[in-house]
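**Student:** Predicted model follows, preceded by the sequence.
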Amino acid sequence: MLSASRFYADPHATWGYEPSFDGTLVAWWGTKRGRPTVFVGRTDNKAPKPFVSFAGSVVHFSWRCYENRLLLTEGDRLLEVDPINPDKRLDVTPQGLQSWQIIAEPSHADGRQAVISYDRTPAFADLFETHADGTGRRLLEENSGRTESWLVDADQQPCLRVERGDDGIRRYVVRLAGDRWNELAALRPDETLIVWRVDASATRYEALSNRGRDKLSLVCFDPSAHTETTIVGSEEVDVVDAIRFNPAEPTDLVVLRNGFPQLIPLSERGAALAELLGNAGRHVDFDITGASRDGNVIAASVSFDAQPPRPILYDLRSKSVVRLGKTPQALPAATTAPIEIPARDGEKLPGILTLPARSAGHMPAVVIAHGGPAKHDRWGFDRDRAFLASRGYAVLSVNYRGSTGFGKRFQALGFQQFGRTIQDDIADAAHFLIEEGIAAPGRLAIQGESFGGTIAALAMCRDPNLFAAAILDYPVLDLPFQMWNNPAAWALFTDQVEQYFGNPANSSDAAALREFSPTNQVARAHGAFLLTAGIADPIVGVEQTIRYEAALKKAGRPVTSLYFAGEGHGYTNWRSRLKRARAIELFLARFIGGEAKKFDWRTALANYWK
């Protein structure tokens, strides 16, 4: 049996490959002496070997889009470095700003960049510009308190902004000529319009839009005529993956995810990549991790048949392929397939079912509820699913009603249905596993993170013979407290949150929040609980988990808890991920009877490895 470290802390793993602006160099993440490190190598038709590396406190890297220079983020500083002469570093942090985020990069060394800052208030950002070296700060637009986001043109001047009105309507306004702003579109909270420009003059846009339709489609937007023309759409699923290899040019490739991914090329480059990915003759999932400035050299993390991904470098002009990094270690065989789960009211719930290759049925099983709730699980390699399958579990990821990706109607079915029909969906998924002979009754667990943790906690307060155990990762457990204490940065998006949870200032909504809050249902809880939380979580305070743990123990429920110092809403440190995985395999083996490695020395050493 493979150690949990093979899934969560492989010392030979490399990831996040990104070609330089001309594609002759490539940078990537790896580890050196257990610490995350950025490596740089040359692309010369063979797997690159690093000639320089950057460790220390680097948390992010990217390339300049006009020369082969790296940008390294160390703490709150932005440093520019030439990998060929790495000893000299230039501090190019935007000056005069405590908080900053570059939203549009300069196109040349003397150019300017667009920067947003939350210095005035954490609730909304102001728009600035600076030189590429961080000097010359100038305020472009001071936020009135209504602007959610801006789009800038090739000169880094704002050409479109999104404003939220008191009525909850989002207004998209464009600058067509001079300083005159004109309303382009007005959207209700249940509508989506994600816009990007595709020419330097900002007179042509593409967008993901569901205005006047149920599903998101890729459209071409004419701002002068206020019209949109569909480029790619689907009757079954939203278009959520519209990929541009060059951010200033039209979409190259659309991926439809109605079950297995379907690739739809829209350019010569897109057709070349689709051909190269399709040559394997297997189902493929991929994420673009970087591209050269001209969009012809592409780095991607590619997974075939939901197996561990491999970083690959594609030259779309020569149609050559370079496999990067070491070949991933083979994991225990498992099959992953998209399925439909029948709900009690006739709805069909999209799901992802992962089974150990030698499964004989009637096995222990884990039902996974994704967080969000405005998210969805998709087919492809997933480390948690693969790890659980390696321990002998059937794993079913459920896209319960309210999930995104399947149209406005399906999403709206989940609005204010926490503790109600969403819980029915989770129970129906568990019964499906039992009725199909996949899972053994009494040997099911429920797992969820964030809002998925809310669902998992509530599942343990009904259907007492259905789930024997629950795993809650950084869960929302006190719904009234959460709704009164959401992050300040969500101030312009409260209507979207309230679609799902209601308005805590409304008496009937507040009553539902209290009734279906897991902290208020502890007396009805059954089974065993594994709780994990990040002590530095800025979204869901760790105090919710601490109070819930105390209440469960007082009620006599078996509880295991893990609290990770320095971690937030999700775990980034490999030690945290490894400790969590080891705790999960021991917990599930104890309460629903899967397999667990008797002793894992790598995990034991993680407690002492600094």
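**Tutor:** Structure received.

**Student:** CA atoms for contacts and neighbours, from now on please.
**Tutor:** Fine.

**Student:** Report how many residues lie close to T192.
**Tutor:** 17 (other CA atoms under 10 Å).

**Student:** Packing partners of the helix or strand encompassing G442?
**Tutor:** Assigned by DSSP states H and E, G442 falls within strand 439-449. The contact analysis (3 or more CA pairs under 8 Å, 6 or more residues apart in numbering; DSSP states H and E) places strand 439-449 against strand 363-369, helix 421-435, helix 451-459, strand 469-473.

**Student:** Mean neighbour count and distance to A186 added to those, as JSON lines?
**Tutor:** Listed next are the helices and strands packed on strand 439-449 as JSON lines, based on neighbours: other CA atoms under 10 Å; distance: least, CA to CA, whole Å:
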{"stretch": "strand 363-369", "mean neighbour count": "27", "distance to A186": "33"}
{"stretch": "helix 421-435", "mean neighbour count": "20", "distance to A186": "30"}
{"stretch": "helix 451-459", "mean neighbour count": "27", "distance to A186": "29"}
{"stretch": "strand 469-473", "mean neighbour count": "28", "distance to A186": "37"}
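
**Student:** here's the one I want to compare it with:
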Amino acid sequence: MTPRSLPALLIAAALPLHMQSALAQAATGAQVPLIERAKFFGNPTKAGGRLSPDGRWLSWVAPRDGVLNLWVAPLDKPEQARALTNERVRPIRSSFWSPDSKTLLYVNDQGGDENFRLYGVDVATGTQKSYTPFDKTVVQVIGISPKVRDRILVGLNNRDPRFHDVHSLNLATGELTLVLKNEGYGGFRADRDLNLRLASRPNAAGGSDYFRVSDNKVEATPMISVGLEDSQTTAPLGYTADGKTLYWVDARGRDTAALMAQDVASGQMTVVAQDRRADITDGLFDPQTGRVQGYAVNYLKSEPVALDPALKADLEFLVRETKGQFSITSRTEADDKWLVAVDTVTAPAAVHVYDRKARKLSPLYVSRPELVGAPLVPMQAHEIKSRDGLTLVSYLTVPAQAQPDAQGKPRQPVPMVLMVHGGPWARDTYGYDAYHQWLANRGYAVLSVNFRGSTGFGKSFVNAGDLQWGRKMHDDLLDAVQWAVQRGVAQKDKVAIMGGSYGGYATLAGLAFTPKEFACGVDIVGPSNLFTLLGTIPPYWEAFKKQLYRRMGDPGTPEGQALLKERSPLNFAANIERPLLIGQGANDPRVNVAESDQIVDAMKARKIPVTYIVFPDEGHGFARPVNNIAFNAVTENFLAQCLGGRAEPIGSTLKPSTAQVRHGAEFAAGLKEALAAK
């Protein structure tokens, strides 16, 4: 720390915390402009671009009166854009085109309840249809094909909430015709003629059995059985247009998932591509034939690989011209135009139109132009060793004011936020990350760790997380923090833990199981009691339940009950001694609001400080930007109080939100004052 005179210290002590931090940074000559949090978490200018199959139209989501809606424009005249929908509250976050290019389709729920309904908008007339107007029903899109223009296949669980019956949906009339009554299957695959060809069902081993479907009848004997060890790394991808080949990602007989082609007639499997470092999780398929043309391997970063010689030159051109990671997000049926999203980490995502014939890349839009030229910082990928020898692929972002070297090591250790991903069967990736950039701008190093149980790194790594919630999975997080401290990145006494869903659980576990390791925690929709979590999962997760029990602990056995009790932070709430902020959606169907209520009540009873904010119109996370901005406003002031970084004042951000501070406003800096002004 740079020495300061006594008068300077006295002046700083009289200032608000965010001003104290700014003064300290100014004194070291390392001031970096504060980026408004709304630029990170407000509505994007445009997002979710899609090309219509016939190549005539371009669609995207963009704000209309402050809420994300669907927009459409001629591809050659994007300036003639017009809004197609008029949602007033719940944002539309993605869409897809009907095969005939006449209708733009999307799903949306109400208040985050995840009872998703399917809607369609006629591009020519603007007429909107609600295709699945059923209460307490979740729609699934099972089949959509360029060969069948007038209908798609959807799954509906309005008869039995546990299982989705398959229906044919006429897009012009909205008529639903039952194709198959589901008597216990978890999923279906259709071919390009929209004939059901494959059904899956959980088996006693905690994996899945896959059955052939013929004339809408499921055969009695499975054609493939997958055990628990392969259940997260083996799944069908889709059929070729002639129906003769079924592609899979498949880890049976190997560690990392390979891209496989199965001859449907003989059942023979052929390896198309594999990589010892990471799973291949998908492919790039020809829009007409359905044949695989390429894939990507994502270990430290995503690396595209061409299989079809016709695409090799295109991918090489994009690698050369984009100067960053890119993804092909949309293709026309003729495959002459692509939409390409480019991520350079230190700039907001940009979308281009790629003309394959002319080999020309034309800028289309920048998702957040207000961040162009902002002081965004690089991200570094690191391999961190766990205490028992596993390799934890991790991503580090260090604030510019810390003057880091090329590997992200600052001149002096700084406060750090450990960001824990949800799932836990998911992964962190390299690229622009709003939370990393926001927190780094506030003066913190940010570390995201792919702890054991994360997906993408082979089945051994996934399975190493079985029955390890709050134990070895948590040890991996502690080992990564120790790495950051020993490397000179983080100050040992100034590390916060933060995350959503499983990341919220990890936050609670960190404060309850290792109460002196973290300076504070931010839990977003995290479960506190694994018994009640497993007892309140959505009914349509029925097919996934056996796998959950095998990987977390079986509440139906004495051993499982003891394990779940031991791994539930609620039972150790009395150990918590560091500041805690909790955010929860009242309508969350995955992590019920009772999960947060329980641990807050336990802490209140013991007079342990906790700040608790509930959003009555949100579910598993905060979809409405006004709510996300409000919670993050509280979060950054809470972290500034805990870690000493800087913060933009909460100000009036609570007013447009639905935030209900149910407990502990006095424990979060500036929150009482913001509530008084609301």
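**Tutor:** Received the coordinates, thanks. Quantities reported herein were computed from a predicted structural model and do not represent experimental measurements.

**Student:** that older thread, switch the helices and strands packed on strand 439-449 of the first structure over to JSON lines; also include distance to T336 of the first structure.
**Tutor:** Listed next are those as JSON lines, based on distance: least, CA to CA, whole Å:
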{"stretch": "strand 363-369", "distance to T336 of the first structure": "14"}
{"stretch": "helix 421-435", "distance to T336 of the first structure": "15"}
{"stretch": "helix 451-459", "distance to T336 of the first structure": "21"}
{"stretch": "strand 469-473", "distance to T336 of the first structure": "22"}
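
**Student:** Among these, which comes closest to G568 of the first structure?
**Tutor:** Checking those against G568 of the first structure by CA to CA gives strand 469-473 as the closest, at 11.1 Å.

**Student:** What range does the closest one cover in the second structure?
**Tutor:** Aligned by TM-score structural alignment, strand 469-473 of the first structure falls on residues 520-524 of the second structure.

**Student:** Onto which residues of the first structure does the longest helix along the second structure map?
**Tutor:** Determined from DSSP state H, the single longest helix within the second structure is helix 625-643. Using TM-score structural alignment, helix 625-643 of the second structure lines up with residues 574-592 of the first structure.

**Student:** Measure how far that stretch is from the centre of its chain, please.
**Tutor:** Offset of stretch 574-592 of the first structure from its chain centre (CA atoms, centre = their mean, to the nearest Å): 22 Å.

**Student:** what comes up buried for it?
**Tutor:** Buried residues in stretch 574-592 of the first structure, counted by 16 or more other CA atoms under 10 Å: 574-589, 591-592.

**Student:** same check, this time on stretch 66-84 of the first structure
**Tutor:** Using 16+ other CA under 10 Å as the test for burial, stretch 66-84 of the first structure gives 66, 68-73, 78-81, 83.

**Student:** try stretch 116-123 of the first structure
**Tutor:** Neighbour count says stretch 116-123 of the first structure has 116-118, 123 buried, by 16+ other CA under 10 Å.

**Student:** Identify the residue range in the second structure corresponding to it.
**Tutor:** Aligning stretch 116-123 of the first structure against the second structure (TM-score structural alignment) gives residues 155-162.

**Student:** residues in contact with stretch 318-337 of the second structure?
**Tutor:** 49-55, 146, 286-288, 302, 338-345, 353-357, 431 (CA atoms under 8 Å, 6 or more residues apart in numbering).

**Student:** Can you tell me which of these end up in helices?
**Tutor:** The helices in this structure, assigned by DSSP H, contain none of the contacts of stretch 318-337 of the second structure.

**Student:** Pull out the buried members of those.
**Tutor:** Applying 16+ other CA under 10 Å to the contacts of stretch 318-337 of the second structure, the neighbour count classes 49-53, 55, 146, 286-288, 302, 338-345, 353-355, 431 as buried.
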